[in-house]
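Engineer: no sequence for this one, just the structure:
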């Protein structure tokens, strides 16, 4: 049995004590992190190794940044999403874990404001992800694509759909692109339930009012979905001292 999790830490330097505490309590076999906001050289490798994990880090100073932590041996297959050699933003890392599971950890662009190059980049990045995923969905090797997708899949995944109608996370083109990914045959481990939020803004009392959205997702190809035992959200992490605005999501696979 393997537990795989995703956690947008919103700065690993600011959130390291929270991350280490969560790793000890949840003890995932593999965890993908987003918004580490540091270079690979400044990543806290020693602290992560002391917690029992090796790390593959794709970083950049101040912004973005992803990492893959594993208690098991792994081989990195790519440190960038294919399709645009000129894209230098640190948003993707992929590895095969112990020969049993492929894990892609991603931080999809936010895309706001809509009338900017940021939204164009978001949709182009989603198209590249969909193209890459097409080559993985039918693989007999169980595969998981997890991370902060910055996509609210449907009205049931947001506290007030009308308030988010013109946001890049919830526009029709964004949701259509996400559905196109799912229609390849990927399983959204936390979808179809509603009111299972993974993000609450720091502003306007969003956490205390439970005004959240679901934007952190774990997608499984059929080979992995056949082995899905359980999936969940560590909601209580949002209420802890100096918490990230995201909470971890996780699933357990019979591997």
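Structural biologist: Cool, the structure landed. Only a predicted model underlies this, so the values are computations on that prediction, with no experimental measurement involved.
Engineer: contacts and neighbour counts: CA atoms only from here.
Structural biologist: Noted.
Engineer: For residue 32, pull up the helix or strand it's in.
Structural biologist: The secondary structure element spanning residue 32 is strand 30-34 (assigned by DSSP states H and E).
Engineer: That strand packs against which elements?
Structural biologist: strand 2-8, strand 66-70, strand 101-107, strand 143-148 (3 or more CA pairs under 8 Å, 6 or more residues apart in numbering; DSSP states H and E).
Engineer: want to compare, so here's the second one:
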């Protein structure tokens, strides 16, 4: 009893063994789900097709004791079926024997070869799909790399154009300033030539319309007290109490 419990504990602690290679060919003939994965129940139908519980449809017989009748998803026949497990009858279980060539039964080997051929076609189809997806991924990578390089080139060109735009704006501003100075100097010369010195003197140096150079050349304005003091002086100034002989 103790040895049995120890064996059970060892079986629980040990990792789940990988499915045997001689069971990999057992699959659902419709969705190609594998029996070795043990995700669903599988049924062997009387029409020699294998189906999982997702794909097969079952209906009860005329009485509750009758075996259920299944609708085959491959040939669409209403046939009897048995679940694939160790409790199957020996004549049906032999169809899944790991070494069919040792049984000397042609129908067992034919059954397994037919299922293996069907599963190999499915794998080839999936491999072609995977190859096509790999090619599509490689092509997408090439296109993405091309677009990336184009974007990098456009970024560099954008930086160059931005720098060039700033230089052009600076040149335009300098040119406008030079033109403005030239027009001001030309206007000042024309005013001096056509109006004469008197008119130039008549120009108010504080006027904002007067040329800048003219305002700079005029002496600074004097205060009103100094102007009145200058107008009151009419003779020589003599200091008092200052006697001397000539």
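Structural biologist: That came through fine. Values in this document were obtained by computation on a predicted structure and should not be read as measured data.
Engineer: Can you calculate the TM-score here?
Structural biologist: The TM-score (TM-score structural alignment, normalised by the length of structure 2) is 0.21; 81 aligned residues with a CA RMSD of 5.4 Å.
Engineer: circling back: got the buried residues for whatever helix or strand comes next after the strand holding residue 32 of structure 1?
Structural biologist: For strand 30-34 of structure 1, the succeeding helix or strand toward the C-terminus, using DSSP H and E, is helix 45-50. By neighbour count on 16 or more other CA atoms under 10 Å, the buried set for helix 45-50 of structure 1 is 45, 48.
Engineer: Grab the longest helix from structure 2 for me.
Structural biologist: Counting by DSSP state H, the longest helix found in structure 2 is helix 106-202.
Engineer: If you could redo that for structure 1, that was the one I meant.
Structural biologist: Per DSSP H, structure 1 has its longest helix at helix 117-134.
Engineer: same for the longest helix of structure 2, what does it pack against?
Structural biologist: Secondary-structure packing of helix 106-202 of structure 2 (3+ CA pairs under 8 Å, 6+ apart): no helix or strand packs against it.
Engineer: With mean neighbour count and distance to residue 33 of structure 1 as new columns, can the helices and strands packed on strand 30-34 of structure 1 be given to me in CSV?
Structural biologist: Compiled in CSV, those are given as follows (neighbours: other CA atoms under 10 Å; distance: least, CA to CA, whole Å):
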stretch, mean neighbour count, distance to residue 33 of structure 1
strand 2-8, 24, 5
strand 66-70, 26, 5
strand 101-107, 25, 7
strand 143-148, 26, 7
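Engineer: Any chance of a markdown table for the ones you listed, columns distance to residue 122 of structure 1?
Structural biologist: Below are these laid out as a markdown table (distance: least, CA to CA, whole Å):
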| stretch | distance to residue 122 of structure 1 |
| --- | --- |
| strand 2-8 | 18 |
| strand 66-70 | 17 |
| strand 101-107 | 11 |
| strand 143-148 | 13 |
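Engineer: Looking at those, spot the one closest to residue 253 of structure 1.
Structural biologist: Using CA to CA as the measure, strand 2-8 is the one of these that comes nearest residue 253 of structure 1, at 5.2 Å.
Engineer: now for that closest one, which elements pack on it?
Structural biologist: Contacts of strand 2-8 of structure 1 with other secondary structure elements, assessed using 3+ CA pairs under 8 Å, 6+ apart, are made with strand 30-34, strand 143-148, strand 216-220, strand 249-253.
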